[in-house]
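>>> Need a 3D model of the sequence below.
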Amino acid sequence: MKTKYLIPLAAVATAALLPSVGVAQEAGVEAAAHTSYILTTLLFLVGGFLVFWMAAGFAMLEAGLVRSKNVTMQLTKNISLFAIAAIMYWFVGFGIMYPADWLIEGWLGPFFAITTLEPVGLDPADAALDYASAGSDFFFQLMFCATTASIVSGTLAERIKLWPFLTFVVVLTGFIYPIEASWQWGGGWLSEAGFSDFAGSTLVHAAGGFAALAGAIVLGPRLGKYGKDGKINPMPGSNLALATLGTFILWLGWFGFNGGSQLAMGTVGDVADVSRIFANTNMAAAAGALAALILTQVVYGKTDLTMVLNGALAGLVSITAEPLTPELWQALIIGAIGGVIVVFTVPMLDRMKIDDVVGAIPVHLIAGLWGTFIVPWTNDGAGFLTQIMGMAAIGSFVFVSSLIVFYVLKATIGLRASEEDEINGLDVSELGMEAYPEFAKG
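Next up is the predicted model:
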């Protein structure tokens, strides 16, 4: 065939193929979007149920670190606070935290913007797919809200009454936490200012610690904890095996806490980042535990298991503000300093006569602030002054609002168990059941 006939034929063939190439490209883009949507939704769901498992970790840790006469109360509080958080975050919290329209721009989202889900059997042709399903996003974020309340439970153990505590949880999970979290994660003023807190060292952990500190101040210490001569009387927990199990459960759940906060798994880069977050999270926990292990031996002449457990948790809290950008050696240092913080802060609180039964204030508040402050060391998108401003804003808001709520509860329905009930244990006096009845009667 002559060349003069080949050129027109090629042109005709190309023109015929171009629409199909365009259709194939569009189909490829659509398939990639669907894959990204599916994988990110899966990340939220898997991360969410790992963080849910942390609720069991808190319950076991607290059950092991309180005295046997208060174990049932701690277990009751932990399952109840999660149930309250689930409902309050749906009813009011999620809408405040992620506002479609602000009541006060950058500061306060709308009340009672109740969360809705996609229809059953969602057809992608019928909806513009967002980055993940609404159900998975809500489910994942709810777990962080519940974690904040769990932190408060352990600090106030053995002397706070059940219903006043649960009333506080209603306010914390429905209003206090969502408001301060919206300032950063909801696109509020802290986000605009450049504050950085990847997974919540301050937004979740220090916030829970500030609420716990307010409650501890209003409640006062347990009977007999501090003598008139300044002596500090140890009150050992009932079951260190449970406390250790709780720590391992929390350690496991933290991979969902930090890894899920990548908020995307639709690309090779996202998946690589999630794996990097896992590795840094694990390194910080190990370093925190080892730092507490060695330091208690050096300072006290004997290793203290409870310090080692809290050292691991402090390492986890410390890396939570920025688990992505550090190298492994930097994650080791950040976590190790968290472990050191615990060893020195626990006795400091006792000297101040602030009775924190499980050590939640050193672990979540102090280590949380440390982790948030050090973010600019590895993330050049953050600044130290901005980090301090964010920590101060969140801390002051949560502490003052919690203090007000606790004082109102104290003045109205009462906050603290009676002296007789505290001596007998809250299991019997408040609940009428014991965690270890055969030992009590033996």
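
>>> CA only for contacts and neighbour counts going forward, please
OK.

>>> Determine the longest helix present in this protein.
Secondary structure of the chain per DSSP state H: the longest helix is helix 3-65.

>>> now for that one, which elements pack on it?
For helix 3-65, the packing partners by 3 or more Cα pairs under 8 Å, 6 or more residues apart in numbering; DSSP states H and E come out as helix 71-88, helix 134-155, helix 240-259.

>>> could I get those as a markdown table with distance to residue 289 and mean neighbour count?
A markdown table is the format used below for the helices and strands packed on helix 3-65 (distance: least, Cα to Cα, whole Å; neighbours: other Cα atoms under 10 Å):
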| stretch | distance to residue 289 | mean neighbour count |
| --- | --- | --- |
| helix 71-88 | 25 | 21 |
| helix 134-155 | 19 | 24 |
| helix 240-259 | 11 | 23 |
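
>>> Kindly state which of these is positioned closest to residue 328.
helix 240-259 (15.2 Å; Cα to Cα).

>>> and the closest one, what does it pack onto?
helix 3-65, helix 268-300, helix 305-320.

>>> For the helices and strands packed on helix 3-65, give me JSON lines that also has distance to residue 389.
Formatted as JSON lines, these follow (distance: least, Cα to Cα, whole Å):
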{"stretch": "helix 71-88", "distance to residue 389": "28"}
{"stretch": "helix 134-155", "distance to residue 389": "21"}
{"stretch": "helix 240-259", "distance to residue 389": "23"}
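
>>> how about these, which one is nearest residue 355?
Comparing the helices and strands packed on helix 3-65 by Cα to Cα, helix 134-155 comes nearest, at 7.4 Å.

>>> which element follows the closest one toward the C-terminus?
helix 162-171 (DSSP states H and E).

>>> Show me which positions of that next one end up buried.
162, 164, 165, 166, 168, 169, 170, 171 (16 or more other Cα atoms under 10 Å).

>>> tell me the angle of it relative to helix 134-155?
Inter-element angle recorded for helix 162-171 and helix 134-155: 140 degrees (by axes from the mean of the first three to the mean of the last three Cα atoms, to 10 degrees).

>>> Which residues does stretch 157-172 contact?
For stretch 157-172, the external contacting residues (Cα atoms under 8 Å, 6 or more residues apart in numbering) are 66, 70, 73-74, 77, 80-81, 84-85, 88, 149, 219, 222, 357, 402, 405-406, 409, 413-417, 422, 425-426, 430.

>>> The residue lying closest to residue 210 once chain neighbours are set aside and residue 354, how far apart?
Leaving out its chain neighbours, the residue that sits closest to residue 210 by Cα to Cα, 6 or more residues apart in numbering is residue 399, at 5.1 Å. Going from residue 399 to residue 354 by Cα to Cα, to the nearest Å gives 15 Å.

>>> residues near residue 386, how many?
Residues within reach of residue 386, counting by other Cα atoms under 10 Å, total 17.

>>> Just to be sure, it is in a helix?
Yes - using DSSP: H, G, I helix; E, B strand; the rest coil, the secondary structure at residue 386 is a helix.

>>> contacting residues for it?
Here residue 386 is in contact with 193, 194, 195 (Cα under 8 Å, 6+ apart).

>>> To compare against the first, here's the next sequence to fold:
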Amino acid sequence: MEELTKLGSTVTELRFALDTFYFLVSGALVMWMAAGFAMLEAGLVRSKNTTEILTKNVILYSIACVMYLLVGYNIMYVDNAEGGWLPSLGMLIGSQSADASHALEADFFFQVVFVATAMSIVSGAVAERMKLWAFLFFSVVMTGIIYPVEGYWTWGQGFITKLGFVDFAGSGIVHMTGATAAIVGVLLLGPRKGKYGPNGQVNPIPGSNLPMATLGMFILWMGWFGFNGGSQLMLSDAANASSVAKVFVNTNTAAACGAISALIVCKMIWGKADLTMVLNGILAGLVAITADPLSPSLLMAGVIGLVAGAVVIFSIVGLDRIKIDDPVGAISVHGVAGFLGLMCVPLSNSDATISAQLIGAAVIFTWVFCSSFIVWYVIKMTMGIRVTEEEEYNGMDSSDCGIDAYPEFVTVKSAS
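Presented below is the predicted three-dimensional model:
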């Protein structure tokens, strides 16, 4: 009997170790998405803004880690009443007991990379004309307060979850949140100089490095397996292992179908294969399936990807027509496709309802929009959020960083 008890204890410890290891590896994959966002955004902005956009992505990740450690994680998860509206501040992670600390540290690492992902979405949308320090100040509030509060309402077992809202890995909680904060910043910033003509025409501003943007997309595609797969939380029994496998396959299928859908729509509209739209179609498929990559059949996952890949193109074109300037298409990819993903959940998940999904999306949007507007507006009225016209013309690398990303290609005027 004693031997059986020891054997059972050993098996339990092995399962705990396996699940924890899987959790941490998934977190590392999601952390690698920071590199994907950095490469994607750097490739889709002009060369004179490359160093600045890379700097933003490095520092926002660091700010997210610190703010979520000091404030955000406690707001979102620690000592909060289930079904509540107001989160408590809880205790810092380091004040927990030894056993609780080990469990919290693994969970914290997995959750903090999601916070950084939400903030990375904002980075691309406000690129090429926002002051670096204004963006970083907003990052502090976004990662420390804005995201954790709506995160408590949803994943932290707050009132939205009790209404029946379902968001498996964050189509709304992460992606729509980042897009909502981004659209507020874009509205207050205004478009880049020269983006729109006096007669309503849209002037394309091509990115500087499509190979880099493509690399960024593939990094994001790879990291998404940790994003969605890790959200299953466990791997150590047959049922969970099978679920993780299904999540992986559905995630991959939605992305692939998003690419094909975007390609076909581009061919039908413009007669060309627009690489930037194909990249966004892939990401839209990934964002849409994130709401529930477990319940749909393989065919349904493909359909979700097909729809998202097409919708994102019309969204990008539509935002341009109303003069909302988003250099990388982040608002459409993460906001529109994120909402689409939430609305698709009831099609395959009997635990979800259209009404609960709509209420959850509306609450998230309202909270993030209003709180972001207040923060952006305060920053605008104090230090300002937009660089001068001269700084924008010369490039953010020169004004904010003093380093050119591609110094060998800088044109040197002759002294004669």
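
>>> Quick check: TM-score for this pair?
In this superposition the chains share a TM-score of 0.96, using TM-score structural alignment, normalised by the length of the second structure; 412 aligned residues with a Cα RMSD of 1.6 Å.

>>> hang on, the earlier thing: so the counterpart of the residue nearest to residue 210 of the first structure in the second structure is in which element?
Counting by TM-score structural alignment, residue 399 of the first structure lines up with residue 369 in the second structure. Under the criterion of DSSP H and E, residue 369 of the second structure resides in helix 354-382.

>>> mean shift of that helix relative to the first structure?
Helix 354-382 of the second structure, aligned to the first structure and superposed, deviates on average by 0.6 Å (mean Cα distance after the TM-score superposition for the first structure).

>>> Mind listing what's buried along stretch 321-340 of the first structure?
321-326, 328, 330-340.

>>> Could you point out the residues of the second structure onto which that stretch aligns?
Stretch 321-340 of the first structure maps onto residues 291-310 of the second structure, going by TM-score structural alignment.

>>> and that stretch, how far out from the chain's middle?
Relative to its chain's centre, stretch 291-310 of the second structure lies at 18 Å (Cα atoms, centre = their mean, to the nearest Å).

>>> residues in contact with residue 50 of the first structure?
By Cα under 8 Å, 6+ apart, the neighbours of residue 50 of the first structure are 252, 253, 254, 255, 256, 257.

>>> Map it onto the second structure.
Match for residue 50 of the first structure (TM-score structural alignment): residue 29.

>>> Quick check: residue 79 of the second structure is in a helix.
No - applying three-state DSSP, one finds residue 79 of the second structure to be coil, outside a helix.

>>> thinking it is in contact with residue 92, fair?
No - judged on Cα atoms under 8 Å, residue 79 of the second structure makes no contact with residue 92 at a distance of 10.8 Å.

>>> Can you add distance to residue 185 of the first structure and give the helices and strands packed on helix 240-259 of the first structure back as CSV?
Compiled in CSV, those are given as follows (distance: least, Cα to Cα, whole Å):
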stretch, distance to residue 185 of the first structure
helix 3-65, 16
helix 268-300, 19
helix 305-320, 14
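
>>> just those: most buried one?
Mean neighbour count, computed with mean count of other Cα atoms under 10 Å, is highest for helix 305-320 among these, reaching a mean of 31.

>>> Helix or strand next in line after it, which one?
helix 328-351.

>>> Which elements pack onto that next one?
helix 268-300, helix 305-320, helix 367-373.

>>> post-alignment, the last one versus the second structure, mean distance?
Put plainly, it is helix 367-373 of the first structure. Relative to the second structure, helix 367-373 of the first structure is 0.4 Å off (mean Cα distance after the TM-score superposition for the first structure).

>>> cool, and the second one?
On superposition with the second structure, the average gap between helix 305-320 of the first structure and its aligned counterparts reaches 0.2 Å (mean Cα distance after the TM-score superposition for the first structure).

>>> Could you check how far that helix is from the centre of its chain?
The answer for helix 305-320 of the first structure is 14 Å, by Cα atoms, centre = their mean.

>>> next one: the shortest one
Once both centres are worked out by Cα atoms, centre = their mean, helix 367-373 of the first structure turns out to sit 14 Å from its chain's centre.

>>> Identify all contacting residues around it.
Looking at helix 367-373 of the first structure with Cα under 8 Å, 6+ apart, the contacting residues turn out to be 196-197, 201-202, 205-206, 314-315, 317-322, 334, 338, 341-342, 384, 387-388, 391.

>>> Give the aligned range of that helix in the second structure.
Going by TM-score structural alignment: helix 367-373 of the first structure matches residues 337-343.

>>> The second structure: which residue goes with residue 226 of the first structure?
In the second structure, residue 226 of the first structure lands on residue 196 (TM-score structural alignment).

>>> ditto for residue 426 of the first structure
By TM-score structural alignment, residue 426 of the first structure lines up with residue 396.

>>> ditto for residue 86 of the first structure
Checking TM-score structural alignment: residue 86 of the first structure goes with residue 65.

>>> gap between that match and residue 377 of the second structure?
25 Å.

>>> Could you do residue 273 of the second structure as well?
Taken as Cα to Cα, the span from residue 273 of the second structure to residue 377 of the second structure is 40 Å.

>>> just residue 81 of the second structure next, same as before
From residue 81 of the second structure to residue 377 of the second structure the distance is 32 Å (Cα to Cα).

>>> cool, residue 93 of the second structure as well?
Residue 93 of the second structure is 32 Å from residue 377 of the second structure, by Cα to Cα.

>>> who has more neighbours, these two?
residue 93 (19 against 16).

>>> Top of the contacts of residue 386 of the first structure by number of neighbours, please.
residue 195 (24 neighbours).

>>> what sits against the aligned partner of that one in the second structure?
Using TM-score structural alignment as the criterion, residue 195 of the first structure maps onto residue 165 of the second structure. Listed by Cα under 8 Å, 6+ apart, the contact set of residue 165 of the second structure reads 154, 352, 353, 356, 357, 359, 360.

>>> Double-check residue 315 of the second structure against residue 335; I have them as touching.
No - in this structure residue 315 of the second structure lies outside contact range of residue 335 using Cα under 8 Å: 9.9 Å.

>>> So for the two, which residue has more residues nearby?
Neighbours were counted for residue 315 of the second structure and for residue 335 using other Cα under 10 Å; residue 335 has more, 31 against 18.

>>> Please look at that one and residue 181 and confirm they touch.
No - with contacts counted by Cα under 8 Å, residue 335 of the second structure stays clear of residue 181, the gap being 9.9 Å.

>>> now the residue opposite residue 281 of the second structure in the first structure once aligned, nearest residue through space, not along the chain?
Alignment note (TM-score structural alignment): residue 281 of the second structure maps to residue 311 of the first structure. Among residues not flanking residue 311 of the first structure along the chain, residue 339 sits closest, at 4.0 Å (Cα to Cα, 6+ apart).
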